[in-house]
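Novice: this one's structure only:
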């Protein structure tokens, strides 16, 4: 599940930001005062946004970022002098005093980026195991030898069968080997 984590060293600041986000239609998963709490909460969520101040009770925002940034976006509320430094790191920054509209728009954008990255990561095909690669090569070799196909034709044949049956490429190669050597 995706979520928004609000993290400030002062609990009242965290509650204020949470209330702003909730009033604008967002669900806040947690309000934290320490980096360790943020990291623990982020581990229980698949992705999301961390809205935080520069310094938390036990670490600064960049240390939190190092632990959660693969699946999370960060929105840092800071003074205008520090903004450029964090933009280079890929952390969205908002200067204080804060405009509610800027916060809402930045959180929305960051949340969308996090969701898109997670979906793209989820859809990425898993690498084939060495065993699967070996089975596929054996099936191609058998098709080349027995049916006088080129390697490209053998590959396309396995691919087409895989798509028609809805099974994986390696499973289809295994079935082809079984049927060829059964005959």
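Specialist: Looks like it came in fine. None of these values were measured; they are calculated from a predicted model.

Novice: going by C-alpha atoms from here, please, whenever you check contacts or count neighbours.
Specialist: Will do.

Novice: state the distance from residue 140 to residue 132.
Specialist: Residue 140 sits 12 Å away from residue 132, going by CA to CA, to the nearest Å.

Novice: more neighbours, the two?
Specialist: Legend: neighbour count by other CA atoms under 10 Å for residue 140 and residue 132, higher for residue 140 (25 against 16).

Novice: give me the buried positions along the strand or helix carrying the more buried one.
Specialist: Using DSSP states H and E, residue 140 falls within helix 130-147. Using 16 or more other CA atoms under 10 Å as the test for burial, helix 130-147 gives 132, 135-144.

Novice: residue 59: how many residues sit nearby?
Specialist: Using other CA under 10 Å, the number of residues around residue 59 comes to 14.

Novice: ok, second structure coming up, stack it against the first:
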């Protein structure tokens, strides 16, 4: 689930928004009245959405946005007059007075974007360390020297062995090195 933090200057307004979100099927992580409380809440959380007003007791929305970790987005609730001057990277705006359906659908849309980014990050290939890269290079060099292969052919050989044995490429390179050095 996505972390949702509601930050409004009046506690009763914040609790009201929280109740609307909970009835809409969302889980609210925290309710805050100051930017400092929000910053303390997001510490240690990977990503999420901060739903806030234009001005909190200790800072305005833009100052709070600058303090949020990269994985967090902001849903700014303000009057049309204020929203004309607002915006920025990672900030979605909703005008007040608020319609429940607009709030629920906007938070749902933002949550889908965060879930999509998480999935994309998980499926992205992991970068190899310098040690792993050196191991692969050494295995390819041995295959190239002993079997008269090109670098591309050596790499394809390692990939095929990796798939056949069900191990990753680095483990396969280590096995090839162990066999060739023995």
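Specialist: Ah, there it is. Everything numeric in this text was worked out from a predicted model, so none of it was measured.

Novice: please enumerate the helices of the second structure.
Specialist: Counting by DSSP state H, one finds helices in the second structure at the ranges 11-23, 35-42, 61-67, 80-83, 100-123, 130-147, 151-165, 169-181.

Novice: among these, which is nearest residue 29 of the second structure?
Specialist: The closest of the helices of the second structure to residue 29 of the second structure is helix 35-42. By CA to CA, the value is 8.4 Å.

Novice: residues contacting residue 140 of the second structure?
Specialist: Going by CA atoms under 8 Å, 6 or more residues apart in numbering, residue 140 of the second structure touches 151, 154-155, 158, 173.

Novice: report the central residue of the first structure.
Specialist: The first structure has residue 118 as the residue nearest its centroid, 3.1 Å off, counting by CA atoms, centre = their mean.

Novice: give me the neighbour count for residue 88 of the second structure.
Specialist: The number of residues packed near residue 88 of the second structure is 10, by other CA under 10 Å.

Novice: next one: residue 148 of the first structure
Specialist: Residues lying near residue 148 of the first structure (other CA under 10 Å) number 12.

Novice: show me what it lines up with in the second structure.
Specialist: By TM-score structural alignment, residue 148 of the first structure lines up with residue 148 in the second structure.

Novice: in the second structure, which strand has the most residues?
Specialist: As assigned by DSSP state E, the longest strand anywhere in the second structure is strand 72-79.

Novice: what's it packed up against?
Specialist: strand 48-53, strand 91-96 (3 or more CA pairs under 8 Å, 6 or more residues apart in numbering; DSSP states H and E).

Novice: which helices and strands does the last one pack with?
Specialist: The one in question is strand 91-96 of the second structure. strand 72-79, helix 80-83.

Novice: how about 6 Å then?
Specialist: strand 72-79 (3 or more CA pairs under 6 Å, 6 or more residues apart in numbering; DSSP states H and E).

Novice: average offset of the strand it packs on relative to the first structure?
Specialist: When the first structure is superposed, strand 72-79 of the second structure averages 1.1 Å from its matched positions, counting by mean CA distance after the TM-score superposition for the first structure.

Novice: make TSV out of the contacts of residue 140 of the second structure and add distance to residue 76 of the second structure.
Specialist: TSV is the format used below for these (distance: CA to CA, whole Å):
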residue	distance to residue 76 of the second structure
151	54
154	55
155	51
158	52
173	52
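
Novice: from those, which would you call buried?
Specialist: Buried members of the contacts of residue 140 of the second structure, scored by 16+ other CA under 10 Å, are 154-155, 158, 173.

Novice: kindly indicate which of the residues you listed lies nearest residue 8 of the second structure.
Specialist: Distances from residue 8 of the second structure to those, taken by CA to CA, are shortest for residue 173, at 56.1 Å.

Novice: against residue 165 of the second structure, how distant is the closest one?
Specialist: With CA to CA as the criterion, residue 173 of the second structure and residue 165 of the second structure are 12 Å apart.

Novice: list the buried ones in stretch 48-55 of the second structure?
Specialist: 48-55.

Novice: can you put those in JSON lines and add distance to residue 5 of the second structure?
Specialist: Formatted as JSON lines, the buried residues of stretch 48-55 of the second structure follow (distance: CA to CA, whole Å):
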{"residue": "48", "distance to residue 5 of the second structure": "8"}
{"residue": "49", "distance to residue 5 of the second structure": "6"}
{"residue": "50", "distance to residue 5 of the second structure": "5"}
{"residue": "51", "distance to residue 5 of the second structure": "6"}
{"residue": "52", "distance to residue 5 of the second structure": "8"}
{"residue": "53", "distance to residue 5 of the second structure": "12"}
{"residue": "54", "distance to residue 5 of the second structure": "15"}
{"residue": "55", "distance to residue 5 of the second structure": "15"}
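
Novice: having no further points to raise, I will conclude here.
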